[in-house]
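Visitor: everything below, folded, please.
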Amino acid sequence: MDQRLISVIVLGFGFMFLFTAFQTMGNIEQTVIDSIKYDERTFEGDGYTSLAVIYATLSISNWLIPSAMSKIGPKIAMLLGSITYCFFILTFLWPQTWLLYAASAILGSGAALIWTGQGIYLSKCSDDSTIPRNSGIFWALLQMSMFFGNLLVFFLFQGKMHIDKNTRTLVFSILASIAVIGIGLLSALKVSNSSLRPTDDGIPEVHQSPKQAFISAVRLFKTTRMLMLSVSFVYTGLILSFFSGVYGACIGFTRAIGEQAKQLVGLNGIFLGVGEVLGGVVFGLLGKQTAKWGRDPIVIAGLIIHVASFFLIFMNLPDSSPFGDTDEVSYFHPPLVYVAILCSFMLGLGDACYNTQMYSMLGGVFAKNSAEAFSIFKFTQSVAAAVSFVYSSYFGLRVQLAILLVSSVCGTICFCLVEWAVKRSSALIRNDVDSTGHKE
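Guide: Take a look at the predicted model:
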């Protein structure tokens, strides 16, 4: 096993532990805050607003990150970013409204650092032939984070309609400890001033000045391919906010499910993770085969899976379920638990289809501008996620599903158009090389 693959695996495990803590936190945040408000009458925080602040700050910070990356490099960026995740979780041990939003803003800046650093590091550990495999391996390891934390929640929330202070303290303490393990693994990553890619691949090192890095990011954002991909990035942000913060709350707030509703929030997270990991493993193990087929069939499969899940969610959960405990029902009466959990799995699997191919596209096609490309990706995605968390406080479930349906179709079309353009360009280059070779 070569050093680059080992580095990808260590990177994946570091993110797995860190996001075991954070993704579990995001999945239960609105549900837990509802219980905190009951116990702490002075606490007025809102989970959707907190998540909106995170992604709004992340979107702004992403324009500054390429400049910072030219100074500190991807490893230090990931370490600094990971510390902000741990800090955010620890603030729930002392629930204060101002602290919730301050920690959310700090986390947004840290998220910009860690994700751009991750994108650059993954790109440096890959070449055109290994980027699909490495993207799949990283994604599978990352999404294993959905299992362990949510399994903990599933057992600790069992039979609880109200999440008491002792239970909350235990959960937050365990999650913070898990985050510390992730920080330790990221600190163990191999790093050098030179790229981990082969030296003859033509990928320049990060040597731009902060001003040049910012200008380069703006120029890349204005290109036709990146503007079209941004439509796809918007969809990944909208669906991210839906399955990471809204859908679990919808299940937990639907009283018609019964006393197990709150417990199912954890099970929802577990099956989201099953879908994500399955997608990552398949596209990781079949990286060379999927590279031959192209990225577009996988993204189209993700569209079909997500559209089917939107229909089932529409039929199963009430329109008012994003806002709080409700006695309303939808077309399935009573709501079907197995359908709710099946949709969790489908949301995760479809998301893996999109994200593994996004990483493959950015790490392969835009490898020479990896810092700028991943910053634009996270910027666009996080703006969409922030907007989604804002409207989640006002729009019912059906309007949210309609927005996801339209954006998924538009995002898939734009991604496929870019992929087809890349294929045509690659074919022309190969033909030119072949013709030159014949002449010689």
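
Visitor: rest of the way, CA atoms for contacts and neighbours
Guide: OK.

Visitor: burial of the residue nearest to Ser320 when sequence neighbours are not counted, as a residue count?
Guide: Excluding the flanking residues, the one nearest Ser320 by Cα to Cα, 6 or more residues apart in numbering is Gly396, at 5.5 Å. For Gly396, the neighbour count with other Cα atoms under 10 Å is 16.

Visitor: please name every helix or strand in contact with the helix ranked longest in the chain.
Guide: The helix spanning the most residues in the chain, taking DSSP state H as the definition, is helix 397-439. Packing contacts for helix 397-439, counted by 3 or more Cα pairs under 8 Å, 6 or more residues apart in numbering; DSSP states H and E, involve helix 224-241, helix 296-316.

Visitor: and Gly12, how far is that from Ser195?
Guide: 19 Å (Cα to Cα, to the nearest Å).

Visitor: oh, that last question was meant for Gly73, not what I typed.
Guide: 11 Å.

Visitor: could you do Tyr359 as well?
Guide: Distance from Tyr359 to Ser195, by Cα to Cα: 18 Å.

Visitor: cool, and Leu267?
Guide: 41 Å.

Visitor: the two: which has the busier surroundings?
Guide: Leu267 (24 against 19).

Visitor: doesn't Leu156 make contact with the more buried one?
Guide: No: using Cα atoms under 8 Å, Leu267 and Leu156 do not qualify as a contacting pair, with a distance of 11.7 Å.

Visitor: circling back: and the helices and strands packed on helix 397-439, which is most packed in?
Guide: Each of these was scored by mean neighbour count; the highest is helix 224-241, a mean of 23, by mean count of other Cα atoms under 10 Å.

Visitor: one more sequence to fold, the one below, so I can look at both together:
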Amino acid sequence: MGFEGNLDQESATPPKQSFFRYNSPLVQVSIIGLVCFCCPGMYWALVGMGGGGQVDPTAVNNANTALYATFAIFGILGGGIYNVLGPRLTLASGCSTYALYAGSFLYYNHYHQQTFAIIAGAILGIGAGFLWAGQGAIMTSYPPHNQKGTYISLFWSIFSMGGVVGGFIPFILNYNRTDAVSVTDATYIGFMCFMTVGALLSLAILPPSKVIRNDGTSCTNIEYSSVSTEAMEILKLFLNWKLLLIVPAAWASNFFYSYQFTNVNGALFNLRTRGLNSVFYWVAQILGSIGIGYVLDFSLPSRKMRGYVGIAIVALLGTAIWGGGLASQLKYSRHDLPKKLDFRDSGSDYAGPFVLFFSYGLLDAMLQTLVYWFIGCLADDSETLSRYTGFYKGVQSAGAAVAWQIDTRKVPFLSELIVNWSLMTVGYPLLVVLVKLAVKEDEDGEEGAKKAVASSFAH
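Guide: Model prediction:
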């Protein structure tokens, strides 16, 4: 009897595993990072040029309004779809829509008809909802309980490198076209090639039940869900007070892109300089995510205190950066645009606006890493977290849809800046409430994880 008890106890403690196995959280999070490097990373490099690389931003504004309107719906539904279809089918179908979007601007380069771009944007919104719900589930549920900030930073760094490389594409291909107003066909073709590779790479993602942490435990033992179950669980998200506290930060976290990309990068700089700025915007994203990820995982023994410190850092930095943005914005308006700046010819006049745009990228990554970390603190299983991150992306996209349409309506630049700054500021105190009421200390989370593992072995 004693022998059997010892045997059961030993079998319930899985052996340690290598970090670099194909089915390890590190490798799987890195793969989803590469998928997003190729697809959303290139999308953001394209949008980051201002006007999608076109002289008139109307087409990209309308396309992105359609994109985020459908993204808002399918972002929320995406978690349930991921739980029903599994990662490969969900991610591959989502990624396949990105190349179509880039191709629509190749078409626009020749025919200047925005209907195709708007339709492609709406289709991309559906695909993006699938992709980001799956990405969020993988990024927040696969890592060990006490290293979620580190893995979020790892993903964000790989994903942001897509923006870095994507920024070099228009910069290099348009380097000698100092007076150009729209990018070459080769620029869009380059984006399409990367996006196609990303769709193929998504097939390398394993189902959650096959991913094993380094201590030998499975990330999740939950099997595919049913449509009726997911429909009910998605409806419950709108009554979840923890998620409702995240809504203002989620709404704000993509709202500022239309202002930053079109009315700062697009309004102040010439074409080749916008490509260079885009490179450094995404370099800033890498630095911001790594910095705040370290604070959230390693800065203090208490998990709650790390959350408070993270909010304080983002709030203080955000106030300073938007204050600098206000100082810059007071110098020009939608109807009084300055001469386009060039990184080689404008000298010191280029430095200040460049640092501002770089700082916007830094703040974006810090805010989104912070919110993802909070979401990761609310649960550990991929089924629940796919719904939570889908809800986050849905709210985020609804805000972006409104923002892109606001810019299409030619709202004054200063009004857009004030709205963006205000929306971000409203989110900070509610995140403090979330930390106080919902974030558990590391020991509590680890204990819950151990009980879940023990239960899975018992069955």
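
Visitor: name the nearest residue to the residue nearest the centre of structure 2, ignoring sequence neighbours.
Guide: Closest residue to the average C-alpha location of structure 2: Gln368 at 6.9 Å, with Cα atoms, centre = their mean. Counting by Cα to Cα, 6+ apart, Gln368 of structure 2 lies nearest to Ser253, which is 6.8 Å off, once chain neighbours are set aside.

Visitor: show me what counts as buried in stretch 301-310 of structure 2.
Guide: Using 16 or more other Cα atoms under 10 Å as the test for burial, stretch 301-310 of structure 2 gives 303-310.

Visitor: counterpart of Leu51 of structure 1 in structure 2?
Guide: Residue pairing (TM-score structural alignment): Leu51 of structure 1 is matched to Asn64 of structure 2.

Visitor: ok, its match - contacts?
Guide: Counting by Cα atoms under 8 Å, 6 or more residues apart in numbering, Asn64 of structure 2 touches 118, 121-122, 401, 404.

Visitor: redo these as JSON lines? Include secondary structure, distance to Ala45 of structure 2 and neighbour count.
Guide: Listed next are these as JSON lines, based on DSSP: H, G, I helix; E, B strand; the rest coil; distance: Cα to Cα, whole Å; neighbours: other Cα atoms under 10 Å:
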{"residue": "Ile118", "secondary structure": "helix", "distance to Ala45 of structure 2": "19", "neighbour count": "22"}
{"residue": "Gly121", "secondary structure": "helix", "distance to Ala45 of structure 2": "16", "neighbour count": "30"}
{"residue": "Ala122", "secondary structure": "helix", "distance to Ala45 of structure 2": "19", "neighbour count": "24"}
{"residue": "Ala401", "secondary structure": "helix", "distance to Ala45 of structure 2": "18", "neighbour count": "26"}
{"residue": "Trp404", "secondary structure": "helix", "distance to Ala45 of structure 2": "17", "neighbour count": "27"}
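
Visitor: for those residues, which pairs are in contact in structure 1 too?
Guide: Shared with structure 1 under both residues aligned by TM-score structural alignment, their matches' Cα atoms under 8 Å, the contacts from the contacts of Asn64 of structure 2 are 121, 401, 404.

Visitor: dump the residues you listed into CSV; add distance to Glu223 of structure 2 as well.
Guide: Compiled in CSV, the kept ones among the contacts of Asn64 of structure 2 are given as follows (distance: Cα to Cα, whole Å):
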residue, distance to Glu223 of structure 2
Gly121, 33
Ala401, 34
Trp404, 39
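
Visitor: closest one of those to Ile152 of structure 2?
Guide: Ala401 (25.2 Å; Cα to Cα).

Visitor: how close does the residue opposite Thr184 of structure 2 in structure 1 once aligned sit to Lys37 of structure 1?
Guide: Mapped onto structure 1 by TM-score structural alignment, Thr184 of structure 2 lines up with Arg168. Distance from Arg168 of structure 1 to Lys37 of structure 1, counting by Cα to Cα: 13 Å.

Visitor: same check, this time on Phe172 of structure 1
Guide: In terms of Cα to Cα, Phe172 of structure 1 sits 17 Å off from Lys37 of structure 1.

Visitor: more crowded one of those two?
Guide: Phe172 (19 against 15).

Visitor: report the contact partners of that one.
Guide: By Cα under 8 Å, 6+ apart, the neighbours of Phe172 of structure 1 are 89-90, 92-93.

Visitor: helix or strand for it, which one?
Guide: helix 165-187 (DSSP states H and E).

Visitor: thinking again about what came up before, for Gly411 of structure 1, find the nearest of the helices and strands packed on helix 397-439 of structure 1.
Guide: It's helix 224-241; of those, that one is closest to Gly411 of structure 1 (Cα to Cα) at 3.8 Å.

Visitor: after superposition, how close is that closest one to structure 2?
Guide: Helix 224-241 of structure 1: mean distance to aligned residues in structure 2 after superposition is 1.6 Å, counting by mean Cα distance after the TM-score superposition for structure 1.

Visitor: mean deviation of stretch 274-294 of structure 2 from structure 1?
Guide: Looks like 2.0 Å for stretch 274-294 of structure 2 (mean Cα distance after the TM-score superposition for structure 1).

Visitor: what lies in contact with that stretch?
Guide: 45, 48-50, 149-150, 152-154, 156-157, 160-161, 163-171, 265-266, 310, 354, 357-366, 369-370.

Visitor: 7 Å instead, please
Guide: 45, 48-49, 149-150, 153, 156-157, 160-161, 163-165, 167-168, 170-171, 265-266, 310, 354, 357-359, 361-366, 369 (Cα atoms under 7 Å, 6 or more residues apart in numbering).

Visitor: for stretch 128-142 of structure 2, same thing?
Guide: 25, 29, 32, 71, 74-75, 78-79, 82, 87, 90-91, 94-95, 148, 151-152, 219, 376, 380-382, 385-386, 389-390.

Visitor: ok, stretch 391-402 of structure 2 next?
Guide: So stretch 391-402 of structure 2 is in contact with 64-65, 68-69, 71-76, 247, 250-255, going by Cα under 7 Å, 6+ apart.

Visitor: and the residue mapped onto Leu229 of structure 1 from structure 2, how far from Gly399 of structure 2?
Guide: Structural correspondence for Leu229 of structure 1 with respect to structure 2 (TM-score structural alignment): Ile246. Ile246 of structure 2 sits 13 Å away from Gly399 of structure 2, going by Cα to Cα.

Visitor: name the residues contacting each of the two.
Guide: If you check Ile246 of structure 2 and Gly399 against Cα under 7 Å, 6+ apart, no residue is contacted by both.

Visitor: which residues touch the aligned residue in structure 2 for Glu419 of structure 1?
Guide: Under the alignment (TM-score structural alignment), Glu419 of structure 1 pairs with Val435 of structure 2. For Val435 of structure 2, the contacting residues are 304, 307, by Cα under 7 Å, 6+ apart.
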